[in-house]
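Novice: Structure, please.
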Amino acid sequence: MSPAEVENALLTCDGVAEVAVVGVPDPKTGERSIAFVTASGPTAPTLADITSHLAGIGMAKPKWPEELRVVDAFPRTASGKVQKYQLRDTLQSRD
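Specialist: Got it, this is the predicted structure:
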C-alpha cells in the first residue's frame, strides 16, 4: 500500500481538509494503516464515511485505513512537512 495513494484519495472525501496515513505494527497482519485527518468543516468525517468514499471511487479494500483519528492540527517541521513519526508515537503511547 502506498500511503500517498490513500492520502490523495481521502483528500477528495467531503469533510477532509488534510490527511496523513501511517502504518503501525499489528500482531495479526504485520501492519495496519491509520488515517489522521483534520476536518474542513464543523463535522469531521467518520470511518464509515471514509470507507464508503473509498469504496465509491473503487479503491481496493486492503488499502483502506482500519482506524480514523481526527486531530485539530498535524505536528510539522519548520518547513511545514507533517511529522508522521510523531503521529505514530501518539498511537504507541496509548497502548
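
Novice: Going by C-alpha atoms from here, please, whenever you check contacts or count neighbours.
Specialist: Noted.

Novice: sec struct for residue 52, please.
Specialist: Under DSSP: H, G, I helix; E, B strand; the rest coil, residue 52 falls in the helix class.

Novice: And it, how far from residue 8?
Specialist: As judged by C-alpha to C-alpha, to the nearest Å, residue 52 and residue 8 stand 15 Å apart.

Novice: how deep is residue 39 tucked in, by neighbour count?
Specialist: Counted with other C-alpha atoms under 10 Å, residues neighbouring residue 39 total 19.

Novice: and if you look at residue 90?
Specialist: For residue 90, the neighbour count with other C-alpha under 10 Å is 10.

Novice: Here is a second sequence; please produce its structure as well for comparison:
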Amino acid sequence: MVKAIHFILKIMLLPVIVALTVIRLFAEFLAGISSVIFRSIAGIFLLTALLCYGFGLDSPGECLQMVLAGFLFYLLPCTVEMVIAGIVLIEECIRSFT
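Specialist: A predicted model of the protein is given here:
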C-alpha cells in the first residue's frame, strides 16, 4: 500500500522535476552570459568613477554614485545565482521526497 502511494507520487512529481531541471539549465545559461556583460559594465562604472575623481572632473558625491551603480551591476548576476541555488534546493527536496 505504502509502496503504491510512493510510486504514484513519483509519477506525479516527475513532470515537476523535469520542469525545474529545464528552468535551472536555462537560468544557468542566462546567468553565464549576463555575468560577463554586467560585470564588464560594473568595471567601466568603477574605472570611470576613479578617473573622474582623480582628474577632478566630478565631485566626490557623483563619483560615489557611479561606484554604487557599478556595485549594483556587479550584484545582479549574484542574485541570479541565488535564485538558481533556490531552484536546485527545491529540486533536491522533491527528489529526496520521492
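
Novice: Need the TM-score between these chains.
Specialist: Superposed pair, TM-score by TM-score structural alignment, normalised by the length of structure 1: 0.22. Supporting alignment: 37 aligned residues with a C-alpha RMSD of 4.1 Å.

Novice: quick one, what contacts the most centrally placed residue in structure 2?
Specialist: The C-alpha lying nearest the average C-alpha coordinate of structure 2 belongs to residue 80 (C-alpha atoms, centre = their mean; 1.1 Å). Counting by C-alpha atoms under 8 Å, 6 or more residues apart in numbering, residue 80 of structure 2 touches 27, 31.

Novice: Distance check, it against residue 95 of structure 2.
Specialist: 23 Å.

Novice: Which residue ranges of structure 1 form helices?
Specialist: Using DSSP state H, the helices of structure 1 run over 3-10, 47-56, 84-94.

Novice: got it, and structure 2?
Specialist: 2-55, 60-97.

Novice: can you put the helices of structure 1 in JSON lines and add distance to residue 39 of structure 1?
Specialist: JSON lines is the format used below for these (distance: least, C-alpha to C-alpha, whole Å):
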{"stretch": "helix 3-10", "distance to residue 39 of structure 1": "12"}
{"stretch": "helix 47-56", "distance to residue 39 of structure 1": "12"}
{"stretch": "helix 84-94", "distance to residue 39 of structure 1": "17"}
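
Novice: Among the ones you listed, which comes closest to residue 36 of structure 1?
Specialist: Closest to residue 36 of structure 1 of the helices of structure 1 is helix 84-94 (C-alpha to C-alpha; 8.1 Å).

Novice: What are the buried residues along that closest one?
Specialist: Neighbour counts over helix 84-94 of structure 1 (16 or more other C-alpha atoms under 10 Å) mark 84, 87 as buried.
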